[in-house]
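Participant: Prediction below, plus the sequence it came from.
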Amino acid sequence: MRRVVHGPRPEAVPTLITRACLVVGLLDIAAGAFPRFRHSRMHTLAEVLPGTLGPFAAALALSSGVLLLLLAHGLRRRKRRAWRAAVVLLPIGACAQFAYRHSFAGVVIPLVLLWVLAKHRAQFDALPDPRSRWRALANFVVMGAGSIMIGLLIVSVHPRRIVGDPSLADRLQHVLYGLFGLDGPLDYTGSASRTVGVSLGALGMITALTTVYFAFRPEHPAARLAEDDESRLRALLDKHGARDSLGHFALRRDKGVVFSPSGKAAVCYRVVSGVMLASGDPIGDVEAWPGAIERFMDEARAHSWTPAVMGCSETGGEVWTRETGLDALELGDEAVVDVADFSLTGRAMRNVRQMVKRIERAGYETRVRRVRDLGPAELDRIRRAADDWRGTDTERGFSMALGRIGDAADGDCLIATAHKSDADGPGPFGDLRAVLHFVPWGDAGVSLDLMRRDRAADPGMNELLIVAALQAAPKLGISHVSLNFAMFRSALARGEKIGAGPVLRAWRGLLVFLSRWFQIESLYRFNAKFRPRWEPRFVVYRSSKDLPRIGWAAMRAEGFVNMRMPGLLRRRTPEPRPCAHTRREEEASAA
C-alpha cells in the first residue's frame, strides 16, 4: 500500500515556519503599538497584574515582534541560532500579549508556533555564515528607518490623549527624542505618555543593541585558500590545466576549496550574501568532478547556502546539471583567439591595423615577457602602476581575475607592457604607459587577467598590447589566447541583424542601455575586433527565483557593488577555515 504522508514535506517546513513567524512578529508589533482593548475575555484575569506592568509589556511585545521579523530570514535558511532565538522570543511575546492586550489569540498563536518549532527542531541544523561587519551599518540603517516608522505609528494611535494638535514635524521630533530615551514636545494625558515613552525607548535600545552585536560579535571567518590547498591545486593544474581557460583563476587566495574524496578534482568558491559561488569548471580530472561537486553541494547544504556556478563551460554545465539536478543558462561567450589564424591583414582587421600603426608611429614600443624574466624593481613598478591606473576604489574581478601581479609562485604568467619616452621626461612610473597581465592556460595558452593604462596615454593602448602579445605568442610556445568574457554576446549579435524580431531587438536595446554602467556592449565590440572564436559560458543555478540573488552576489564578487565599510567595521583578515565536510571528519577521528 502507498503510505499516506500527513503534514507538509520536511523541506517545506522552514518556509512555513518563517511565514508564521512573520505573522506573529507583526501581531506583537501591533500589540505594542496600538492601545489595549478593554473588552477581552481575558481582561478580568489580567486585571490582577500590577498597573505599571502595562507600558513595559507593550515595549516587550514591540521588541519581540521586531526581533522575530529580523530572525525570519535565518529561519527560512534553517539556521540553528535563529531557531534558538525564536524559541526564546515566542514565549516572551506571548507573555507580553497577555499582560498588555489581554489577547487570547496573541497568547495561543505564539505558543502553537513554539510547539511546531520544537517538533521540527531537526530541520534547523544549518551552520553559521561567514560574518561581514558591513551588516552592522546595514542593520543600523534598516532598523533606524523601521523604528522611526513604527514610532510615528505609536505616537499617532493615541489621538484622544494627545494635548493639542501637533504637526508631523512635532511627531517626528518626539519619535527621535524618544528613541534616545528623552522627552519630546508632545504631551499625553493619563498613562499614554508612559506607554509611548517606554515603547520608543525600547525601539531605540533594540536598534542600538543589534547594531553593536553585529559590529562586535565574535567572528566566524570566511573560507580562504590555505597554502597546502594552493599547492594541491597547482599540482592539479599542472596535469589538467589545459582543459579550462579559467583554471588558473582558481588560485585566487580569497576563495575556499573543496576536494573530491580521491583528491583528483576540486571546486573553488566564495560565499557572498548567502550564495556559494563557484567559478569556471571544477579543477582536475573530469572523471573525479562528480566527487568534488558532491562535496560542494554538501557544504552548501550544511550552511544552507544557495549553490551557483558562474562561467562554466558547456562540458562543465552538463556535469553540474547531471550530478546535482541544477539548471543551466547561457550567460555569454568567451573570446578565444587561435594564434595561428591571427593576422592584421585583410579588410576585417583594417581598424585595428591602422590604430596599431598610428600608435607605433607616436613612439610607443612593446615588451612581452614571462613574470619570472622580470626583475623585482620592474615588477614593483608595474604593480604600483596597475594600482594607480585602476579606475575603481576596489579591485574588480572574481571568475576571470587572479587578484595579484608578479607573485613568485606565478612565474609562468605573461606581462605585456607599453613604453614611451616623452619629451617632457619620464612619468611617475618611468616610461611605462600600459600593462596587460595574462595567466597560464595549460602549457600552450594564456588567459587575459587585467588591462591597465595611463589615462594620459594615447587611446588604443589595449589593442596595441593584445596585438603585441599575439605576435609574440609563437616564440613563447603559446597557441591560443583567451580574451575578455562578453556577457549576452549572442543577444547583442543577433539583435542587430536584419530580420531580428521585436523581442530580440527590445532585449538588445535593454543591454545597450545597461552598458552605460556595465561594460556589456563595449566588451563585446572590443573582443570582436580580433576575430575570435566564441566559446559559450553558463551560469548554473537551483531555481529561477534564485537568479536575482545570484546576480547580486556575482556583482558583489566581481566588484561592481562596493560593500567596503569604515575601518572599525571591517573584518580582519581571517585564518583559513576548513570546510564542513573536513570538520566532520576531524571530529569523527578525534572521537
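Facilitator: Arrived safely, thanks for sending. Numbers count the residues shown, from 1 in each chain.

Participant: For the rest of this, base every contact and every neighbour count on C-alpha atoms.
Facilitator: Fine.

Participant: Pro14 contacts Ala72, correct?
Facilitator: No - look at Pro14 against Ala72 with CA atoms under 8 Å: they stay out of range, at 9.6 Å.

Participant: so where's the longest strand in the chain?
Facilitator: Assignment by DSSP state E gives strand 327-338 as the longest strand of the chain.

Participant: Can you list the neighbours in contact with that strand?
Facilitator: For strand 327-338, the external contacting residues (CA atoms under 8 Å, 6 or more residues apart in numbering) are 311, 317, 321, 479-490, 527-528, 530-543.

Participant: repeat that with 6 Å
Facilitator: Residues outside strand 327-338 that contact it (CA atoms under 6 Å, 6 or more residues apart in numbering) are 321, 480-483, 485-489, 532-541.

Participant: what's near enough to touch Ile283?
Facilitator: If you count contacts by CA under 6 Å, 6+ apart, then Ile283 has 265-266 around it.

Participant: What distance do you get for it to Phe259?
Facilitator: 9 Å (CA to CA, to the nearest Å).

Participant: and here's the other structure:
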Amino acid sequence: MAPVAPYRVSEGFGSNCQVVEQVGQDALVVRSSHFMAVMRRLAGPLLSAVLLCLALWALHSLASEVSYSEVSHYVHDLQGWQIVVAMALTAAGYMVMTLYDWYGLKSVDFALPRREVSLISFISYAFSNVLGMSLLISGSIRYRYYIQAGLTNTQIARVVLYCTGAFWLGLCALTGVTLLLVPLPEELPFAGLRIPVAIVLTLVPLTWVFGSRIIRRPIKLWRWHAVLPKPGPAFRQVAIGAVDWWLAASVLYVLMPDDANSGFGHFLAVFVLAQMAGLISHVPGGLGVFEAVMLAGFGAAGNEGLEAPILGALAAFRVVYYLLPLCAATLMVLLREARTLTKKSMVPPWFAGLLPPFFAGLTLVSGAVLLFSGVTSASPGRMDMLRGVLPLPVLEASHFLSSVIGMMLLILARGLQRRLDAAYVLTLVLLVIGAVLSVLKGVAYAEAALLSLLALALAPAHRHFYRRASLFTSTFSVGWILAIIAVLGCTTWLVVFSLKHVEYNSSLWWEFSFRHGNAPRALRALVGAAAAGLLFALAKLIRPMRTRPLPPSNADIQRALPLVKSFNSSQAHLALMGDKTLLFAPGDKAFVMYDIEGRSWVAMGDPVGEDEAARREIVWSFRELCEQAGGWPLFYQVRPDDLDLYLDMGMHLMKIGEEARVKLADFNLDGKSRKSLRNIVNKLHRDGLTLQIVPPEDVAALLPILKPVSDAWLHDKHVREKGFSLGGFDERYLVRTPMAVAWLDGNPVAFANLLLTDSKEEASVDLMRHLPDGPAGIMDYLFIELMMWARGEGYRWFNLGMAPLSGLRNRRMAPLWNRFGAMVFGRGERFYNFRGLHQYKEKFGPEWEPRYLAVSGGIGLPVALTNVASLISGGLTGVVRR
C-alpha cells in the first residue's frame, strides 16, 4: 500500500578523542557539528518510538474495558465468506500496487518484463506494508533491482517520485472527496475542520491533474524544476492511488462487525484519516496509531461497547492484508530457490541479491510473532488436548524457550542482513526448534507453519550468506536497535492488555498449570525474552574497542606482497607505499588498503586478492570497522567488475572518470595516425637515448642518481609529493618494483617505476619523472618503449591511469554530479587540464573503462570528494596548490 523510496542510511556514530586533543579549541566546532548530525539521524527513529508509545497508551485507554478473550472470540467467530472476500480484495489490492511501478517505468521510457516488475513490486510492498521505512528493506529491494536492470540513479528517482506521488495523490483524493460527502461525528475533535481540510486535500490532486493547462512553464523548487504532467497521465496516477486505498479499506470493511456498520462512507472517512495518521507517525505499518484512531473514530460515532469486535477486526485485517502477503512472498522465494537447485541460470542476479534482506525482514517478523504468541493466552481446547499427551514441564519449558528464541531471531535478523554464515546456521536451527516448540506450547499450527515455511525457503540459500565474521562484530544501527526495542515494547503492552483483569501478586511467577497458567507463562516469557536481549547487549558492550588504525609495518607489507603480485590489477602495488593501513581478511587471502581523512575512511580501489569469498568478507569487515569508529566508508576508483560488492552493502555508486588501458596485442606504431609517435621514437633513438629495465634488487643503488631528476621535476611543476592513489619518491616503495630508466650520454634523464602483475594481465607505471630540460617527447618515448617491452614480455594490457571526470555527460536529465563533472571537464582548464589529460592518453589508442566512487548514505558528495582530494594531495593546502 505504501511505496518506499530507495535510500540508504549511514549506520553508526561516534567521535575520535585523539582528534579532539590535537585540534584543541577548534574541536568544539567539530564535535558540535557532529553532534547535530547524529541528532538528525536519531530524530526520525526516536520520533517513531515516542509516537508508538503514545499510540499504545491511547489504545490502552480506549480499550480499558476490553479483555483479550473478547477480541480472540470475535476473530475466531468470523464467517468463512468474510475471510475469503477479504483475501480476494487483498489480492486485487496488491495487483493494483504493481501499476505503481509499471507506469512509473513507462514515465521514464524504460521497458521491463511485466512478470519481473510484478514480482519485485509484490515483494517490495509485502515488506513496506509490514515494516514501513524503519529497516529500509523495501527501498533496498527496489534500488538493487532497478540499478541492475540498467536504470540510472535519475531514472530510479523519477520512478520513485511517480510511485510516491500516485500513493499520496490517491490518498488525498479519496480522503478529500470522502470528507466532502460524509459528515463526521461531532464528538471528534477535528470534526469542525472537515470542510476546510476536505477542500485542501481535494485541490491537491485537482491541481496535479489540470495544472498543466494553467501552468505551462516548469515550477522551480529550490534547485529542482518540475513540469506538471498532461491531464491524462496525471489522472491515471491519481486513480491508481485512489483504487489502491479503496481496496485496502474494503478489506477491513468486510471484517468489521455488523453493529458498527453505519455505511461504507462513514467507515471510509475514519479509515483514511487513521491511515494518514499512521503514515505521518512513521511508525512501521502505522502499528498502534492506526488502531487508536480507528477506535476513537468509531467510539465517537456511538459504538460504545464494540471496542472488542473492532479490535478483533483490526487484528484480522493485519493478518489478511499484511501477514498473508508476506507468507505468499516467502512461498515465491521458496519456489525460485528450489529452481536454482536444477537450473541456476533461471534466477536472475538482481533476485539473488534481494534474498539476504528479504530473509532478514522475514526473520524479524517471525521473531515478533513468537514473542507476541508467547504472551497471549492459548486456546483452552488446545490446552485440554495437550494435557492428555504432554507433561506439564515440557509445556512450560516450550513456552519459555519459544519466547527466548523469538528475541534471538530479532538479533539474528541483523546478521542475515549482513550475510553472516553463523547467523544463517543459527537462524535455520532456531526456526526448526521454534516450529516444534510452537506445537508443544499450544498447538499453534499457523505459527509453526510460518516458521517451517521460512526454514524451507532459507535452507537452499546458504551460498548467499558467505561471511565468516562473528555476529558480535556486527554493528547495530540506531534504527535496528529501536526496532527490537519497539517489538519488545509491543510485547510488554500485550502482556498488560491480556492480563489487565488478572490481579498481580508475586506468587504468579511460580504457578504452573494447564488451564490457569496463561498469566504466569506470559510473565516468564516476557522476562526470558528481555533477559536474552540484555545478555546479548552486554556481550557487545564488554568487547574491547578498536583503536585508530596505524600505518602498516614491514611485516604487514610482506604479508600483502604475494597478494599484490598475484592480483590482476597493477593498482594493488599502491599498498607497498606504506602510507595506507592494511586490513586483512582471515587467512591473509585478501586485504583492503585505506586511509582516514576527517570522518571519511577511504579505501583505495577494490579489495586485493583472488579469493572471491575473502574479498567480499573484507569489504564488509571494513564497513563494520568504520561504523564502530563512527566513520563513513568510501571506496575510491572501483572497477565495474566489482560493483556488486558495494551494492550488496547498499552503497551509492558515482562515476568519477575513466581509466585508459591499451590492449598490447593490438598496439603498434603503424599507420598515419601514429606517425608523430614513430617520429619521436626514431629521433630519440638517433640522439642516443636508451631505455634500461632495472630489476628491483638493483634499484636501491640507482636512487641517489635519480633523486635529482625527481627534485627537478617537482620544482618545475611547482608541486609537492602526492600520496594515497599516487606513489612518491620513497626508497621503501621504489625498491620493491622494477625501474625503467632512460639514459642519454651516460646520465639519467627520465625514469618510471613499473607495476607488474605475475599473471601478466597488466603492466603500468606510477612515478614517471624527467628532467625539465630533457629531450622533447621524452614522456611519449617512455610510454611507447614500455608498452613495446611489456608486449614482448607477454603482458595483455598496459594501464595509462585514470582520466578524472572523463565520460561524464552534461545531458538535461543527467544527475547533478554528472552535469557538474562534465562542465569542469570541458571548461576547468584553469584548475586542472582534465580534457588535455584525456586527449594525451587517447593518442595511444586505449580502451576506456569507467571508474566509480562508492559512498555510504549520510555523507555528502562534496565532503567525500574533498576528503579524497586531501588524502591524495597530502592535506587541504595541497588541494589548492597546482
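Facilitator: Thanks, I have it. Since the model is a prediction, treat every value here as computed from it, not as a measurement.

Participant: helix/strand/coil for Phe526 of the first structure?
Facilitator: At Phe526 of the first structure the chain is in helix, as set by DSSP: H, G, I helix; E, B strand; the rest coil.

Participant: Over in the second structure, tell me which residue corresponds to it.
Facilitator: Phe526 of the first structure maps onto Tyr840 of the second structure when the alignment is built from TM-score structural alignment.

Participant: Find the residues that touch each one of Ile283 and Phe259 of the first structure.
Facilitator: Common contacts of Ile283 of the first structure and Phe259 (CA under 6 Å, 6+ apart): 265-266.

Participant: distance from the longest strand of the first structure to the second structure after superposition?
Facilitator: Taken over the aligned residues, the distance from strand 327-338 of the first structure to the second structure averages 1.4 Å (mean CA distance after the TM-score superposition for the first structure).

Participant: Name the nearest residue to Leu470 of the first structure, ignoring sequence neighbours.
Facilitator: In space, and not counting its chain neighbours, Leu470 of the first structure is closest to Val339: 6.2 Å by CA to CA, 6 or more residues apart in numbering.

Participant: Assess the claim that the one you found and Val481 are in contact.
Facilitator: No - judged on CA atoms under 6 Å, Val339 of the first structure makes no contact with Val481 at a distance of 7.1 Å.

Participant: Pick out whichever of those two has more residues nearby.
Facilitator: Neighbours were counted for Val339 of the first structure and for Val481 using other CA atoms under 10 Å; Val481 has more, 25 against 19.

Participant: aligned partner of the more buried one in the second structure?
Facilitator: Alignment note: Val481 of the first structure maps to Phe798 in the second structure; criterion TM-score structural alignment.

Participant: Check the mean deviation of the helix or strand where that match lies from the first structure.
Facilitator: Element membership of Phe798 of the second structure [criterion: DSSP states H and E] is strand 797-804. Superposing on the first structure places strand 797-804 of the second structure at an average distance of 1.3 Å from its equivalents, by mean CA distance after the TM-score superposition for the first structure.

Participant: immediately after that strand, which helix or strand?
Facilitator: Of the helices and strands lying after strand 797-804 of the second structure in sequence (DSSP H and E), the nearest is helix 816-827.

Participant: what angle separates that following helix from strand 652-663?
Facilitator: Here helix 816-827 of the second structure runs at an angle of 40 degrees relative to strand 652-663 (axes from the mean of the first three to the mean of the last three CA atoms, to 10 degrees).

Participant: the helices in the stretch 601-750 of the second structure, which residues?
Facilitator: Remark: helices assigned in the stretch 601-750 of the second structure by DSSP state H, counting those that start in this stretch are 612-628, 643-647, 675-686, 699-717, 731-734.

Participant: for those helices, which one ends up most surrounded?
Facilitator: helix 612-628 (a mean of 21; mean count of other CA atoms under 10 Å).

Participant: so that one matches what in the first structure?
Facilitator: Under TM-score structural alignment, the match for helix 612-628 of the second structure in the first structure covers residues 286-302.

Participant: Stretch 496-512 of the second structure now?
Facilitator: Under the criterion TM-score structural alignment, stretch 496-512 of the second structure matches nothing in the first structure.

Participant: can you check stretch 88-102 of the second structure too?
Facilitator: Going by TM-score structural alignment: stretch 88-102 of the second structure matches no residues.

Participant: Buried residues in the longest strand of the first structure, which are they?
Facilitator: Residues 327-328, 330-338 are the ones in strand 327-338 of the first structure that count as buried (16 or more other CA atoms under 10 Å).

Participant: With respect to Ala30 of the first structure, which of the residues you listed is nearest?
Facilitator: Of all the buried residues of strand 327-338 of the first structure, Ala30 of the first structure sits closest to Asp327, with 42.1 Å by CA to CA.
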